[in-house]
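1. sharing a model that was predicted from the sequence below.
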Amino acid sequence: MLSALVSFAVRLLLAVATVVLVLALMGVALVTMLGLMIWSLVRGRKPVVDLSGFARARRFRAGSGSKRAPVGEVVDVEVREVRPEQARLEP
C-alpha cells in the first residue's frame, strides 16, 4: 500500500515537472521571438513572418507528387582512362 502511494506521488511529481519544463521552454521561445521582433523594429526593419512552409506542408500529399515532363534524351558520359602520370593538373 505504501509503495503504491509513493509510486503514485513520484509519477505525479514527474508529470508536473514535465509540464513545467515544457511551459518554461515555450516561454523562453516566446520571449526570444518577441525580443527579436522588438530588436528588428528598433533597428528600423519590418519583422518578416514567413509562413510559406506551412502552406507548402498543407498542400503536400504523400504519394501524389507532381508528374514531371520528360527532360529529353539522356546521353551517357564517354569513359576515358587516365594514366597516373596524367592525373595531376599542372598550373
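-> Great, that's in hand. Numbering: from 1, shown residues only.
2. CA only for contacts and neighbour counts going forward, please
-> OK.
3. following the top helix by length along the chain, which helix or strand shows up next?
-> With secondary structure taken from DSSP state H, the chain has its longest helix at helix 2-42. Remark: after helix 2-42, the chain's next helix or strand is helix 52-59, criterion DSSP states H and E.
4. below is an additional structure, to be compared with the one above:
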Amino acid sequence: MSALFTFITRVIFALVTVVLVLCLMGVAIVTMIGLVIWSLLRGRKPVLDTSRFTRARSFRAGPRGAAAKPMGEVIDVEVREVPDKLPPQP
C-alpha cells in the first residue's frame, strides 16, 4: 500500500513538473513573439545575436588529463617610478 502511494505521488509530481516547464516555455515564446511584434511596429528589424553560439562552437577543449602546453619563456619587467607631473617642456 505504501509503495503504491509513493508511486502515485511521484507520478503526480512528474506531471506537475512537466506542466510547469511547458507553461514557462509558453510564456517565453509569447514574450519573444510580443517583443518581435513590438520592434516591427516601431520600425526596427529584430536582431538575433548568435555570436555567443559561434564562439562556443569554436571552443575546443583538449583531451582530458592532457598536460597544458608551456606558455613560453617568462620575461621579467623592470619597475620604474612614473612622476606625478611631467617636467615643463622648453
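-> Looks like it came in fine. Please read all numbers here as calculations on a predicted model, not as lab measurements.
5. ok, back up a step: just give me how far the longest helix of the first structure sits from the chain centre.
-> Helix 2-42 of the first structure sits 21 Å away from the centroid of its parent chain (C-alpha atoms, centre = their mean, to the nearest Å).
6. what packs against that helix?
-> For helix 2-42 of the first structure, not one helix or strand is in contact under the criterion 3 or more C-alpha pairs under 8 Å, 6 or more residues apart in numbering; DSSP states H and E.
7. taking the centroid of the second structure, which residue is nearest it?
-> Arg52 (7.9 Å; C-alpha atoms, centre = their mean).
8. what's it aligned with over in the first structure?
-> Counting by TM-score structural alignment, Arg52 of the second structure lines up with Gly53 in the first structure.
9. stretch 28-42 of the first structure vs the second structure, average distance?
-> Aligned to the second structure and superposed, stretch 28-42 of the first structure gives a mean residue distance of 0.6 Å (mean C-alpha distance after the TM-score superposition for the first structure).
10. give me the contact list for that stretch.
-> The contact list for stretch 28-42 of the first structure, computed with C-alpha atoms under 8 Å, 6 or more residues apart in numbering, reads Lys46, Pro47.
11. which bit of the second structure covers it?
-> Using TM-score structural alignment, stretch 28-42 of the first structure pairs with 27-41 in the second structure.
12. now do stretch 7-17 of the first structure
-> The alignment of stretch 7-17 of the first structure onto the second structure (TM-score structural alignment) spans residues 6-16.
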